[in-house]
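Asker: Please find the sequence and the predicted model below.
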Amino acid sequence: MNRRGFLKMTGGGVILAAATGGAFVTTRRPDAALAPWQTAGTYVDPRMNALSHAILAPNPHNRQPWIVRLDGDDGATLFFDTEKQLPHTDPFDRQLTIGLGCFLELMRMAAAADGYAVETKLFPQGEDAQSLDNRPVATVRFTKSSVAPDALFDHVMQRRSNKEPFDTDRTIHAETLSRILQTPTTARVGGSIAPDDVAFWRALTTQALHVEIETPRTFKESVDLFRIGKAEINANPDGIDFGGPLFEALSHAGIMTREASLDTGSQAYIQGVAAVTENTQTAMGHLWLVSDTNTRADQIACGADWLRINLACTREGLGFQPLSQPLQEYPEMSAHFATTHARLAPGGGTVQMLARIGYGPGVEVSPRWPIEAKIGTM
C-alpha cells in the first residue's frame, strides 16, 4: 500500500490535521527501528561487522528469519527462526530460504570489504524440502584474506524495495537492462522492457495480487504483520511497516487499522487494493530468476543472485520491487503459477523470483531488528 492511494481516502481532512502539527510530524519517525542502517559496519569483531550489514538484506514480508550463533573467535552458525514462517503464502519456506541466501551473500560481501574471506557450508546436518526446521542453515568461517571487494557492495546503503508507483513517462533503456542482465548469477536471469511483455506481466501480477488479497487466509497473513505507526514499528521492527504522520493520523481516525484492512467494505480495504495494484500497473519492465532444480542449496544460491540483481538495479538508479504473488504455492494461485512457469521456464525449472522495475520516488529504508537481537545460542 502506498501513500498516494491513502491520500484519496479522506478528502485530505485527516491528513491536513496531521500535516499542520509540526511537532507531531517531526516525532513520528521510528528512529529506533531504523538505527541498524546507521550502525552497520561499526563493530570491532569482523563477524559482527559483516552480520550488521547482512541484517539489511531483503527478505519476504520483512520477516528477518535469521538467528546467528557466534562460534569461537572466527566462526558463526546461521539458523532459521521457525517463528517467522509464512505458512499460507510460503508453505514450503522457499521464499524465506531465498531471504536467507540474500543474508549470506550480503554477509560475504561485507566481509570481503573488510578484508575477510568467508567459507560457508550449507545445511551441515541435513535439510527438509517441505519446511525449514531448527537444524543449521549454514556454518561459516572468517579468514583474513586479500579477497577483492565486490563493487556492488558500494550500493548496499541505497538499496530499497520500492513499493511506490513508478514514472510511466520514463522508459528504461535497453543498454540499462543489458548491464543488469550481465550481473554474474548461478541461476538463469532474464528480463524484458518490451511493451507486449510489460503489458502481459502488469496484467498477470495484478491478477495474482487480487488472488492473494481475496483469499482470506493469505491476506490475513499479511495484515497480521502490519505495523502501524511509530510505536508499533519500534516495538516490532519487522513485518509490513506503515510509518509517518499520515498513517498515524489514519490509524487514530479509525481508517487504517488491521480490522478495517480486513473488512472488504471499508475504505482501508478498497483504497489499499487500489494502491497496490497501481504499483503493478506502473511497472516499466520486469526481471526474473529461474533455477534448473529447486533444492534448498538452489534457493540459497538464488538469494545471493537476487541480492546482486537488486544491487545492480540500485547502481542504475532503478526502483525495484519483488512481485512474489504468482510464484506462491497454494491452490488458489495454481493457475498463475502455471502460466508464469510456462512463459519463463518452458523447458523446465523453477521460477524463483519476479520483480517490477522502473524509475520511482525515493523511499525510506525498511525497519530492522538490531544485530544484537539476532544473536542466539541455539
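Answerer: Nice, thanks for sending it over.

Asker: Every contact and neighbour count from this point should use C-alpha atoms.
Answerer: OK.

Asker: ranges for the strands of the stretch 251-378 of the chain?
Answerer: 285-291, 319-322, 350-358 (DSSP state E, counting those that start in this stretch).

Asker: Can you list the neighbours in contact with the longest one?
Answerer: Strand 350-358 is touched from outside by 95, 166-167, 170-172, 280, 283-294, 299, 302, 306, 318-324, 327, 340-341, 344-345, with contacts defined as Cα atoms under 8 Å, 6 or more residues apart in numbering.

Asker: before we go on, here's another structure to hold up against the first:
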Amino acid sequence: MSRRRTLALIGGGTILAATGGVAWEVTRPLTDAVAPWDLAGSYPDPRMRALSWAILAPNSHNLQPWKVDLSRPDEVVLYPDLDRLLPETDPFNRQITISLGCFLELMRMAALEDGLAVEAELFPEGADPGGLDGRPVAICRFRPTTEARDPLFAQAAIRRSNKEPYDMARRVPTEALARIAAAARQTEVGVTDDPETVAALREITVRAMEIEIDTPRTYAESVEVFRIGRREVEANPDGLEFHGPAFETMRLFGLFTREAAGNPESAAFAQGKTAVLGPIATAMAHIWQVTPDNSRETQIATGRDWLRINLAAVEEGIGFHPLSQGLQEYPEMADVFAGLHDRLAPDGGTVQMLGRLGYGPEIGPTPRWPLEAKIMA
C-alpha cells in the first residue's frame, strides 16, 4: 500500500491540528521497530550476523514468515512460521515460499561477507504443493570459502519496496532495466518500458488490486494486520504499518480506525482505496519472473532472484514495488491470473512475480521483529 499517500485522504481529507502534548505524541518516530536495520551485522556469531541481515528480506505483507533453529553448530535450520500465512490471498503458500527464498539469498550474501558459504539443503523431509507445514524449508550449513563477495549485498541496508507514486515525467532507461534483469541467476526475468505495454499492465495491476480490496475475505486478511499508529507498530513490528504525524492525529481523533478502514460503506474505505490504486497507475516500467514449473524448490529460486533484482534496482537508484495481486490463486482473481499468464508467459510456465519500476521519493525502512524473536527455543 502507498500508506504515506493516504495521509490526507482518510477521514474526508481532514487533518486536525495538534498542539502541546498531542503534538509530542504524534511526531515521535519509530525506534525499536526499525532497530534491526541498524543492528544488522553486529552479532559475534557469524550465523547470527548472516541472519540479522536475512530478516530484512522482502516478504509478503511484511509478515516475516520465518523462524530458525540454531541448536546445531555451523547450521541454521529454516522453518515456515505457520502462524504467519495468508490463506485467502495465498492459499497454496506460494508467495510465502518465495519470501523464504528471499531470506535464504540475503543470508547467503551476508555470510559471504565473513568468508563463509551457505549450502542449503531444501525441503530435506519433503514438501506438500498444497501448502507449507511443520517440516523444515532448508538445512543451511556454513563452511569457509574463497568465493568472492556478492557486490549486490552493498545495497542490502538501503533496500526498500517503494510503494509511493513514481515520477511519470522520468522514464526508466532501457539499459538499466537490462542490468536489473541480468542480476537473476535461476529464473527468467522479463522487463518492459514500452509505453503501450506499460499502460496495459498498469490497467491490469490496478484491476487486480481492486479485486483484492473488493473481495471481503481477501481484504479482511490485510485489515487484520493493519498496524495503526506508532504504538501499534512498536508493539507488533510486522504487517502493514500506518504511522507518522498525520496518521497519529487521525488515530487520536478517531478518523482512522481498523473498523472504518474495513467498512466498504465508509469514507475511509473509499478514499483509502483511491490512495492505494493511484501509485500503481504511475508505473514507468514493469518487471516479472517466469519459471517452467511451480515446485517448492522453484519458488525458493524465485525468491532468491527476486531479492537480487530488487537489490539491482536499488543500485540503479530505481524504485521497486511488488504487484503480484493478479498472480494470486483464488477464484475471484482467475480471469486476471489467466490474462497475465497469456501476456507474460505465452509459451507456458508460471508467472511467479510482477512489479513496477520508476523513480519515487526516498522512504524509510520497514519495521522488523528483532532477530531474537525469530530463533526457536
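Answerer: Nice, I can see it. Note that this is a predicted model, so its numbers are computed, not measured.

Asker: TM-score of the superposed pair?
Answerer: Once superposed, the chains reach a TM-score of 0.97 (TM-score structural alignment, normalised by the length of the second structure), with 376 aligned residues with a Cα RMSD of 1.5 Å.

Asker: Nearest to Ile270 of the first structure, out of the strands of the stretch 251-378 of the first structure?
Answerer: Nearest to Ile270 of the first structure among those is strand 319-322 (21.8 Å), distances taken as Cα to Cα.

Asker: hang on, the earlier thing: mind checking which of the contacts of strand 350-358 of the first structure are buried?
Answerer: Among the contacts of strand 350-358 of the first structure, those classed as buried by 16 or more other Cα atoms under 10 Å are 95, 166, 172, 280, 283-291, 294, 299, 302, 306, 318-324, 327, 340-341, 344-345.

Asker: hang on, the earlier thing: any chance of the strands of the stretch 251-378 of the first structure in TSV, plus distance to Glu83 of the first structure?
Answerer: Formatted as TSV, the strands of the stretch 251-378 of the first structure follow (distance: least, Cα to Cα, whole Å):
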stretch	distance to Glu83 of the first structure
strand 285-291	27
strand 319-322	23
strand 350-358	23
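
Asker: out of those, nearest to Asp263 of the first structure?
Answerer: It is, among these and with distance given as Cα to Cα, strand 319-322, at 26.0 Å.

Asker: mean per-residue distance, that closest one to the second structure?
Answerer: Following superposition, strand 319-322 of the first structure is found to deviate from the second structure by 0.5 Å on average (mean Cα distance after the TM-score superposition for the first structure).

Asker: same for that strand, what does it pack against?
Answerer: Secondary-structure packing of strand 319-322 of the first structure (3 or more Cα pairs under 8 Å, 6 or more residues apart in numbering; DSSP states H and E): helix 296-315, strand 350-358.

Asker: want to try JSON lines for the ones you listed, with distance to Thr185 of the first structure as columns?
Answerer: Shown next, in JSON lines, are those (distance: least, Cα to Cα, whole Å):
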{"stretch": "helix 296-315", "distance to Thr185 of the first structure": "5"}
{"stretch": "strand 350-358", "distance to Thr185 of the first structure": "13"}
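
Asker: quick one, which of these is nearest to Pro195 of the first structure?
Answerer: strand 350-358 (13.2 Å).

Asker: For the closest one, which residues meet the burial criterion?
Answerer: In strand 350-358 of the first structure, counting by 16+ other Cα under 10 Å, buried: Thr350, Val351, Gln352, Met353, Leu354, Ala355, Arg356, Ile357, Gly358.

Asker: Give me the range in the second structure that that strand lines up against.
Answerer: Mapped onto the second structure using TM-score structural alignment, strand 350-358 of the first structure spans residues 350-358.

Asker: Please compute how far that stretch lies from its chain's middle.
Answerer: Its chain's C-alpha centre and that of stretch 350-358 of the second structure lie 12 Å apart, by Cα atoms, centre = their mean, to the nearest Å.

Asker: do stretch 82-92 of the first structure as well
Answerer: In this view, stretch 82-92 of the first structure has its centroid 15 Å away from the chain centroid, taken as Cα atoms, centre = their mean.

Asker: And stretch 56-74 of the first structure, by the same measure?
Answerer: That offset, for stretch 56-74 of the first structure, works out to 14 Å (Cα atoms, centre = their mean).

Asker: how about that stretch, aligned to which bit of the second structure?
Answerer: Against the second structure, stretch 56-74 of the first structure falls on residues 56-74 (TM-score structural alignment).

Asker: Helices of the stretch 1-150 of the first structure, start to end?
Answerer: With DSSP state H, counting those that start in this stretch as the criterion, the stretch 1-150 of the first structure has helices at 3-7, 13-19, 22-26, 31-34, 36-39, 46-54, 94-113.

Asker: Please consider this matter closed, and thank you.
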